[in-house]
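Chemist: The following comprises the amino acid sequence and a computationally predicted model.
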Amino acid sequence: MRQMVIIPLFFFLIVITGCSDVKEIQQMNYATAIGVDYKDDKYIAYVQMVSLSSLSNTEGATATAPDVYVSKTAAKTFNDALFELYNTAQEKIIWSHVTSILLGESAIKHGFKSIFDGVIRYNEFRLTPWVFATKEDINDILSTQGFFNQGSLETILHNPVEIYKQNSLFRPFELHHFAREVYEPALTTYIPSLAINHTQWKKNNKDDAKLMYDGAFFMKNDTFKGFFELQELKGLRWITPEMDRTSVLISNNKKDDQLLVVIEDLKSEVTDSMKAGKPRFDVHVEVEGYVTNQNKDSTIITNKVINTTKDAIKNQIKALFELGKEKETDFLRLENLLYRDQHKYWKNLVNKDSFFTEDGILDEIQVDLVLRHAGAGKNN
């Protein structure tokens, strides 16, 4: 019996003496986001750290919003700028919790590949952070909090998936996905852009700033193609197969009688062919939807709603294509189709940005819409 007591006590002493050099988790700093900009031939690195209470809180809210720390360092290379952080870190920094990378416009123009190369060379960095961009001050974006004292981790900067399921404006990209598209030949991709809305929400009758999408930055490989605002990119969602849910506002019988049609279950495909030695493209979109509002005095004619909604979708796709012709930006990713399916033609193109500016290159836009119900009786 005495032996049975001594043996557990012996192992207990080994455990407590052997763990004396182990750091408590609250004694380490956890980086949660990285920002990158470029100015005066130097990389500017921002690092966001959120207090441990927001990481360990299981109830989803705290009495006060968790503290957010944002550092700012600069150096000739991106990695050196990050290394400068250690001079004031106070405690060890853990990089494996980074869930977002935020790029400034100047950094995008200077080139993404050098930033990506710097990230993947350190084994603690994962390839799963979300990638965003901004035209605003990176420090302000990283310091913006969420609702109900949940802190900045509960914002679209760190958690864009749930809001995308409810309103699919821009498909969020993880780092590995975005890098794959940046390195893909003849492919135009984009980075969703974040801004701060200072007036839409109020907390206790005072303005409470919140993050929002304001557009997207487009790149072809590592070449900057431009920034485009939200209103210009409405057609983009119809060629994004991952689109979950969006809406179209249409006019009903009267000019001031408008209906909101919610669209779900998108299937889209862009196909190519050669006609008379020239490339031609067709866009086919299949969606399902329903009407969410109806005035008591209005009469919904299902066929008219379907046709009007289909026309609205077609017009948005066509408008995006025409904008691409004007700005020489391949929003519909037509060049990548040529690269894959008509490689010999693509290879012989002198100016690969101008092939889609020819008239008639977009042959047909076909939209099939199933209206599940027209909202009948919802106002009764």
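Modeler: Cool, got the structure.
Chemist: only C-alpha atoms for contact and neighbour calcs from this point on.
Modeler: OK.
Chemist: Tell me the secondary structure at Glu124.
Modeler: Look at Glu124: counting by DSSP: H, G, I helix; E, B strand; the rest coil, its state is coil.
Chemist: For burial, what's the neighbour tally of it?
Modeler: 13 (other C-alpha atoms under 10 Å).
Chemist: Provide a list of residues in contact with it.
Modeler: By C-alpha atoms under 8 Å, 6 or more residues apart in numbering, the contact set of Glu124 is 94-96.
Chemist: repeat that for 6 Å
Modeler: Counting by C-alpha atoms under 6 Å, 6 or more residues apart in numbering, Glu124 touches 95-96.
Chemist: now swap in Trp130 and tell me
Modeler: Residues 100, 173-175 are the ones in contact with Trp130 under the rule C-alpha under 6 Å, 6+ apart.
Chemist: Below is an additional structure, to be compared with the one above:
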Amino acid sequence: MKRWLRMTFLLISLAPVLSGCWDMKSIQFSNYITALGFDFRDGHYVVYGQVLDFSNIAKQEGGKMSAVAPVWSGHEEGETINTALTNLYKTSQQRIYWGHINAIVFTEAALVKGMGDFFDGLTRFGETRLTQWVFGTKEPLDKLFSVTPFFNLSPLASILHQPEDIYRQDSYIRPIRLYKVLAQQKEPGYTILLPSLHINTNTWKREGEPDPKLELDGIFALHQDKLGKWIAKSQVSGLRWLQKGPTSSHLTLKKNGRPIAVITVEHVKGHIKPANKPGAPRFNITIKGKARISEVIQELGVAAFQEEAAKDIRAAIEQTVLLGKKDGVDLLSLEHTLYHDAFAQWSKLTANGKKRLSDYALDTIEVNVKIIDSGMLRDKEEPKREY
């Protein structure tokens, strides 16, 4: 009996020690890669990594930082992607953890090489996920990764890591996640539209000095995984009217070249269908949306505003399609629509996917924009996230 009591007392005294997380590592004993950049130079794959101090990020939750949040960026190269990634270990000082990668950025040279080579080495690794935001850029990656947002906040509060917040306010260029890029690569006739990141040094100043900020200045259009064309944001205004999910787009209405009003078009729904007509493929587009008036310069009435909005949206879509066709880029993925809705015709015209569809045109564009209120004294409903 006494022996049993001694054993019980011994086990109870050891319990607090045994319950500890002995293999748990503190946050400061690992380096956390938050963004990856891919380049291709002189026949070698070049990998850039952005590293943040997570202990400082944790402090920001209780208030603003008095100093700029530190950011580190490093790069290595190799004959393969895996070799380049592994070479980062040589100077990392501590264990690198890849599970916090939130964004992937490709240079123009990497996109010309093709995304497939880069993704193969990345997606096979167990620590990474497929939910990262994917971008292209013409900027040097080390400079891009060093740009910080306002108020000394971490880069995690920038467009690089949180592009959906800006998109909900200005739905011009839709951000895209890695799993969607991988899926679209496999779809016949699909054109991947990769947002283009740019460093803007003109808009903001801090204490009179230029304060660089990130912005989306265009798109990289890719077929499967190869670059087709970079197109400026101003040239693809028609794309925003056919993007899926919650949108909010500002549209300046003009009459005889002069602004008459500004409206915000929301809840846009666009559909593309092949027109059942002989000859080269033609497509019908229908656009429906609800709008509210944001500003009135010249009072012409709701009906006139709606008519002008429909005309402007129709013209923007036509311009986008013509621009893409001129550059050999199917910006609306019309070939993919033909593949889904008229497979026999698609198969005949593309030799069953061996060549791109080049001869196509728009048949009709029907636009119905309904202005539902004047925009005054109204709380905007927060749209559901679809990212």
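Modeler: Nice, I can see it. Please read these numbers as outputs of a predicted model, since none were measured by experiment.
Chemist: Now the TM-score, please.
Modeler: Scored against TM-score structural alignment, normalised by the length of the first structure, the superposed chains reach a TM-score of 0.91; 370 aligned residues with a C-alpha RMSD of 2.2 Å.
Chemist: on that earlier part again, for Thr299 of the first structure, state which of the contacts of Trp130 of the first structure is nearest.
Modeler: Distance to Thr299 of the first structure, by C-alpha to C-alpha, is smallest for Phe173 among those, at 41.7 Å.
Chemist: And the closest one, what's its match in the second structure?
Modeler: In the second structure, Phe173 of the first structure lines up with Ile176, judged by TM-score structural alignment.
Chemist: State the distance from that match to Ala183 of the second structure.
Modeler: 11 Å (C-alpha to C-alpha, to the nearest Å).
Chemist: thinking again about what came up before, just checking, which of the contacts of Trp130 of the first structure belong to helices?
Modeler: Mapping the contacts of Trp130 of the first structure onto helices (DSSP state H) picks out Leu175.
Chemist: how about Asn204 of the first structure, what's its partner in the second structure?
Modeler: So Asn204 of the first structure corresponds to Glu207, using TM-score structural alignment.
Chemist: Could you count how many residues lie near its match?
Modeler: Should you count by other C-alpha under 10 Å, Glu207 of the second structure turns out to have 7 residues around it.
Chemist: buried ones in stretch 214-234 of the first structure?
Modeler: Buried positions in stretch 214-234 of the first structure, judged by neighbour count with 16 or more other C-alpha atoms under 10 Å: 214-222, 224-227, 230, 233-234.
Chemist: Out of the contacts of Trp130 of the first structure, flag the one nearest to Ile317 of the first structure.
Modeler: Phe173 (21.8 Å).
Chemist: since we're on that closest one, how many residues are nearby?
Modeler: By other C-alpha under 10 Å, 19 other residues sit near Phe173 of the first structure.
Chemist: coming back round to it: now for the buried residues of stretch 214-234 of the first structure: which two are most distant?
Modeler: It's Asp222 and Lys234 that sit farthest apart of these, by C-alpha to C-alpha, at 24.2 Å.
Chemist: any chance you could map the strands in the stretch 251-380 of the first structure?
Modeler: 258-275, 278-291, 362-373 (DSSP state E, counting those that start in this stretch).
Chemist: Average offset of the longest one relative to the second structure?
Modeler: Same thing as strand 258-275 of the first structure. On superposition with the second structure, the mean distance recorded for strand 258-275 of the first structure (mean C-alpha distance after the TM-score superposition for the first structure) is 1.1 Å.
Chemist: Read off where that strand ends up in the second structure.
Modeler: So strand 258-275 of the first structure is aligned with residues 260-277, judged by TM-score structural alignment.
Chemist: Just the residues contacting the matching stretch, thanks.
Modeler: 242, 246-254, 282-298.
Chemist: Then stretch 15-30 of the first structure?
Modeler: 49, 91-94.
Chemist: Also stretch 212-224 of the first structure?
Modeler: 109, 111, 182-183, 187-196, 225-230.
Chemist: next one: stretch 278-288 of the second structure
Modeler: For stretch 278-288 of the second structure, using C-alpha under 6 Å, 6+ apart, the contacting residues are 268-275, 360-369.
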